[in-house]
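A.B. asks: Sequence first, then the predicted structure, then my questions.
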Amino acid sequence: MSPEAGTGNRVERIRHARQFRRYLVQIPYFLVLLGLVVAAVLVLFDRWRRGAFVFGSALLLGAVLRALIPTSRAGLLQVRNRFFDVAVMASVGSLILWLATSIDPLGTD
């Protein structure tokens, strides 16, 4: 086996590992996005209070993930610096949860 063949194989493995890492880093973002999609489906089927609750919970999950995951691995959850991201997601998520639980249902769910 020639040294060039071994080098080419190594380069291909490194390229594959980098591409896999690019997708792996986005898992927290996709978890939050999945929560937002579930919330949208609930609202679409006229379950707005449950949808708002899931939406607020997804934002709080995003805040917790952004606070715990290092910046190098935050992926698309990273918008600004860590403090700003966590503060905005936590405050908006808490506000939506408060609204979802405090508004009278008026016969709807």
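C.D. replies: Done, it's in.
A.B. asks: Only C-alpha atoms from now on, for both contacts and neighbour counts.
C.D. replies: Will do.
A.B. asks: Tell me, how many residues neighbour Val43?
C.D. replies: The burial count assigned to Val43 is 16, neighbours taken as other Cα atoms under 10 Å.
A.B. asks: what about versus this one:
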Amino acid sequence: MVVVTLVIVAAVVLVASDRWRRGALFFGGATLLAAAFRLCLPTARVGLLAVRSRPFDVATLTLLGSVIVTLAATISTVGVG
């Protein structure tokens, strides 16, 4: 949980310093990292990452992280100054 939180803090710092696309990529990466931790670690070790059953948590986190990364990577830079 601490590692995922540190990556999210880095994402917030990037967004706050006007690097919103890179921050969004970090946030999506943190979500995918949480999915990997939920998949590999026992339930007693994942802490607050365990919300429902393991398959549900992994599927939800993977889908959400993939969508965030895809959106952040494909947004056009036209008009962004």
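C.D. replies: Here it is on my side, so go on. Computed from a predicted structure; not experimentally measured.
A.B. asks: And the residue nearest in space to the middle of the second structure, how far from Phe37 of the second structure?
C.D. replies: The residue at the geometric middle of the second structure, judged as the C-alpha nearest the mean C-alpha position with Cα atoms, centre = their mean, is Thr31 (2.3 Å). Distance of Thr31 of the second structure to Phe37 of the second structure, given as Cα to Cα, to the nearest Å: 10 Å.
A.B. asks: Is the equivalent of Arg80 of the first structure over in the second structure in a helix, a strand, or coil?
C.D. replies: Under the alignment by TM-score structural alignment, Arg80 of the first structure pairs with Arg52 in the second structure. For Arg52 of the second structure, the secondary structure call by DSSP: H, G, I helix; E, B strand; the rest coil comes out as coil.
A.B. asks: can you check the one 5 residues further on too?
C.D. replies: On the three-state scheme (three-state DSSP), Asp57 of the second structure is labelled helix.
A.B. asks: how about it, what does it touch?
C.D. replies: Contact analysis of Asp57 of the second structure by Cα atoms under 8 Å, 6 or more residues apart in numbering lists Ala35, Arg38, Leu49, Ala50, Val51.
A.B. asks: List just the nearest of those to Ser76 of the second structure.
C.D. replies: Proximity of the contacts of Asp57 of the second structure to Ser76 of the second structure was ranked by Cα to Cα; the top entry is Ala35 with 27.5 Å.
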